[in-house]
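> no sequence for this one, just the structure:
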């Protein structure tokens, strides 16, 4: 963190704006630590977001603390980095922010990323092909965008199977409820289509991006694996691997990494990911490692030498840049393009302007939280769409679109009719904010307690079973 206080002077240069942003980030942290008035914090955050947009427009890169702009940093006339530079929303694998209390504008994001919206027709088709009612994440638009899902279903109907790939960047020991979203959905896909799954733990990535030791990153990977296993995955159909372990043990995996590396230029990764000349070379080569699990022959113990089995990747949409790159390279190295299903972001308790952070204990509900902590966090920190007084709320009603408790219920409450009734009652003013929070508390407490119970049953031996390269049970 630099200690330069860029107080507006020279803010019309990339470096001046970078310093101003750094100072504003420090100011926001200071206000939060000092528990300043909410209005003051909100105003400081809004300014920070505005500066980030200005910085992106000026440099073509997202602002990242500790990564000053290169001297010749200016927006290119065209090219991926300039894409969406006018948008208020910042979405990349490391930063998600928006100025809207409703959260990111996902329709705009679909246009910007060039993916396809998951329409009702596709949800109906998934139901027909799988023979199961669609998961609530599909019914409610939580998984909202896709690439080539129709193609996957076409092949499946002709008895040509596919496999699943998802992952987790293990940056801390404890995961939060937002981290469960891709795993809850991936488990459903594994169950209804009866297919194998590979889960990549990118402990190498976290070492390159965070101030952590290699040993810490690897330990977090193993701890996170326990939470993932506790979601109920089938050990006979699931392989979980740490990059730090598997890359050295699998020549086939590493060969695919090198093939991808050869076909992506430095200019392309700068354009896609906003890397600068001061980023370490490990970051620049990392995207190829995240690409490799998309190809079936990266896992010879599972698929033999077969390279024709299509991969489907359920992930949050901030990971899409990795797979746009992968899909571009795949045909050039003789592999099928991976298909994708993208989810929305799980909002922080403080509001949908950002996704949650594993490093801020109050931004989320963690899988290690006690019932009392869950209750206190929701009551104290969950952003409300209600009015200031009971009288006003009864008269005018609340805004479910910005209310975090209601947003959380859309993820975790199974009953569609109950959810709609809560929305109507809250909007009409019949249901108060405190009552809405109580419903969320009573939904999350048993869910997290059950998760903790299942996690206790996961022994080191269980983790070893999941993480040992081996054949899996499936019919192809």
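The structure has been received and is ready for your questions. Treat the numbers as computed from the prediction; the structure is a model and nothing was measured.
> Could you use CA atoms for every contact and neighbour count after this?
Fine.
> Tell me the secondary structure at the residue sitting furthest away from the middle of the chain.
Distance from the centre of the chain peaks at residue 391, with 38.9 Å (Cα atoms, centre = their mean). Three-state assignment for residue 391 (DSSP: H, G, I helix; E, B strand; the rest coil): helix.
> and the gap between it and residue 242?
55 Å (Cα to Cα, to the nearest Å).
> now do residue 29
Computed as Cα to Cα, the residue 29 to residue 242 distance reads 33 Å.
> Who has more neighbours out of those two?
For the pair residue 29 and residue 242, the greater number of neighbours falls to residue 242 (23 against 15), based on other Cα atoms under 10 Å.
> could you list every residue that touches the closest residue to that one other than its chain neighbours?
Closest residue to residue 242 apart from its sequence neighbours, by Cα to Cα, 6 or more residues apart in numbering: residue 201 at 4.8 Å. The contact partners of residue 201, by Cα atoms under 8 Å, 6 or more residues apart in numbering, come to 167-170, 221, 240-243.
> Those in helices, which ones?
221, 243 (DSSP state H).
> which SS state does residue 352 fall under?
Under three-state DSSP, residue 352 comes out as strand.
> Do I have it right that it meets residue 105?
No - applying Cα atoms under 8 Å as the test, residue 352 and residue 105 come out as separate, 10.9 Å apart.
> Tell me which of those two has more neighbours.
residue 352 (25 against 14).
> That one and residue 211, how far apart?
Applying Cα to Cα, the value for residue 352 to residue 211 is 27 Å.
> again with residue 268
Taking Cα to Cα as the measure, residue 268 falls 26 Å from residue 211.
> Below is an additional structure, to be compared with the one above:
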């Protein structure tokens, strides 16, 4: 449920805000996760054959659950010393016709994980959630899910090893797993974890197990088989990269695991990409002025940034420079990014120049993305939606 302190910090799956900056140390303490430290990054680097993603080295993914054990099992399997299977799970709630840059953060990182670890991926589109939470027609939200799927496909996921599904299409296949999760959830737990009240519709109270279910291989009989033995379940582990506001769902998953005879999912948590207006909020699909969408034109990107992004006028303010914070996410060149930070703090480059560099970086990203998105066909969607083995 909402995490509130003297600064009125609120972090739930539906609302993120703070008077100043989000206190991520407090979230780690409140949620009971662990910080990603140098030792874990070293272990991660030794497990794969490519350099660590900038989201890890720059602390954008900053918190985890059971990643040490995940890597231990992964390394042993890669060396032929164990026989374990792994898969990735992430998702998207389709509330707008296109993704914004904040949505690209977990998607870009998940794409890197899929390639670096060489494991399958499932992507859940929670059209049912958005229908329950938003005043939106069901046919509309189902179409938004298809539009979002095309954006997701344009991120470059491996079509042979990725399964994308709308809950409304795939519910029956997950039903037994969902039921098991629902039976393990009391109303008290649901209210405490998500802040539901007597005024909440009962669909909201029953939804969390639907998002928890893909954490378990039993939700995907076409991938892992219909009748998994206890031994088979114990050899499969899910890894979930997500923003930390989604963690309450997967705390439930981890509570369900023993009752389902499955492994607890491991998690990697990211910080939030702030609104263009400042660091106390995250980007929102409903706050269009403070968000950059992947469909925005080059002129629109420039106009939004120049209109909304505050410019740090002094060196003292540069540590809170929104443009620098965004470049931390999207400027891939480490040498250039580090130099910009040093020069800004030394007063050698202006806030306007940093903002102009952000405009150029986002325009380049958007142009490349839009070219890939234009090439995505309905046949591509059918491929990613088809039920098939990913191994």
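Good, I have the coordinates. As the structure is a computational prediction, the values presented were derived from the model and not from experiment.
> just to revisit the earlier point, TSV for the contacts of residue 201 of the first structure, including distance to residue 308 of the first structure?
Output for these, formatted as TSV (distance: Cα to Cα, whole Å):
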residue	distance to residue 308 of the first structure
167	21
168	25
169	27
170	30
221	29
240	21
241	22
242	24
243	23
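> Which residue lies nearest the spatial centre of the second structure?
residue 242 (3.1 Å).
> Can you tell me what that one aligns to in the first structure?
Aligning on TM-score structural alignment places residue 242 of the second structure opposite residue 315 in the first structure.
> Surely that match is in a helix?
No - the assignment for residue 315 of the first structure, made by three-state DSSP, is strand rather than a helix.
> Apart from its chain neighbours, what residue comes closest to it?
residue 342 (5.3 Å).
> again with residue 411 of the first structure
Residue 411 of the first structure sits nearest to residue 137 (Cα to Cα, 6+ apart), 6.9 Å away.
> Now name the helix or strand holding the residue nearest to residue 315 of the first structure.
Using DSSP states H and E, residue 342 of the first structure sits within strand 339-343.
> Run through the neighbouring helices and strands of that strand.
Packing partners of strand 339-343 of the first structure (3 or more Cα pairs under 8 Å, 6 or more residues apart in numbering; DSSP states H and E): strand 143-147, helix 149-157, strand 310-316.
> about what we covered before: which of residue 268 and residue 211 of the first structure has more neighbours?
A count of neighbours by other Cα under 10 Å puts residue 268 above the other of residue 268 of the first structure and residue 211, at 16 against 10.
> So what does the more buried one match up with in the second structure?
Residue 268 of the first structure maps onto residue 189 in the second structure, by TM-score structural alignment.
> repeat for residue 447 of the first structure
For residue 447 of the first structure, the aligned residue in the second structure is residue 365 (criterion: TM-score structural alignment).
> How about residue 413 of the first structure?
Per TM-score structural alignment, residue 413 of the first structure is aligned with residue 331.
> if I look at the residue nearest to residue 411 of the first structure, how far off is residue 185 of the first structure?
7 Å.
> Can you work out which other helices and strands pack against the lengthiest helix in the second structure?
The longest helix of the second structure (DSSP H) is helix 351-374. For helix 351-374 of the second structure, the packing partners by 3+ Cα pairs under 8 Å, 6+ apart come out as helix 138-153, helix 298-308, helix 322-330.
> how about 7 Å then?
helix 298-308, helix 322-330 (3 or more Cα pairs under 7 Å, 6 or more residues apart in numbering; DSSP states H and E).
> average offset between the last one and the first structure?
With both structures laid over each other, helix 322-330 of the second structure and its partner residues in the first structure are 0.6 Å apart on average (mean Cα distance after the TM-score superposition for the first structure).
> ditto for the longest one
With the two structures superposed, helix 298-308 of the second structure lies on average 1.0 Å from its match in the first structure, counting by mean Cα distance after the TM-score superposition for the first structure.
> got the buried residues for that helix?
Residues of helix 298-308 of the second structure classed as buried by neighbour count (16 or more other Cα atoms under 10 Å): 301-302, 304-306.
> a markdown table for those residues, including distance to residue 179 of the second structure?
Output for the buried residues of helix 298-308 of the second structure, formatted as a markdown table (distance: Cα to Cα, whole Å):
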| residue | distance to residue 179 of the second structure |
| --- | --- |
| 301 | 45 |
| 302 | 48 |
| 304 | 45 |
| 305 | 46 |
| 306 | 50 |
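> Which one of the residues you listed is nearest to residue 34 of the second structure?
residue 305 (34.4 Å; Cα to Cα).
> Would you check how far apart the closest one and residue 98 of the second structure are?
Separation of residue 305 of the second structure from residue 98 of the second structure (Cα to Cα): 19 Å.
> what do you get for residue 160 of the second structure?
24 Å.
> Between these two, which has more neighbouring residues?
A count of neighbours by other Cα under 10 Å puts residue 98 above the other of residue 160 of the second structure and residue 98, at 22 against 14.
> which SS class is the aligned partner of the more buried one in the first structure?
Aligning on TM-score structural alignment places residue 98 of the second structure opposite residue 174 in the first structure. Each residue gets one of three states, and residue 174 of the first structure gets coil by three-state DSSP.
> dump the residue contacts of residue 174 of the first structure.
366-368 (Cα atoms under 7 Å, 6 or more residues apart in numbering).
> By neighbours, which of those residues wins?
Ranking those using other Cα under 10 Å puts residue 367 first, with 21 neighbours.
> average distance between the helix or strand following the longest helix of the second structure and the first structure?
Next along the chain after helix 351-374 of the second structure, taking DSSP H and E as the criterion, comes helix 378-385. Aligned to the first structure and superposed, helix 378-385 of the second structure gives a mean residue distance of 0.7 Å (mean Cα distance after the TM-score superposition for the first structure).
> quick one: helix 378-385 of the second structure aligns where in the first structure?
The aligned range for helix 378-385 of the second structure in the first structure is 460-467, by TM-score structural alignment.
> One more: stretch 136-150 of the second structure?
Using TM-score structural alignment, stretch 136-150 of the second structure pairs with 212-226 in the first structure.
> Could you list the buried residues of the matching stretch?
Within stretch 212-226 of the first structure, judged by 16+ other Cα under 10 Å, the buried ones are 216-226.
> And residue 301 of the second structure, how far from residue 184 of the second structure?
Plainly put, residue 301 of the second structure is 46 Å away from residue 184 of the second structure if you go by Cα to Cα.
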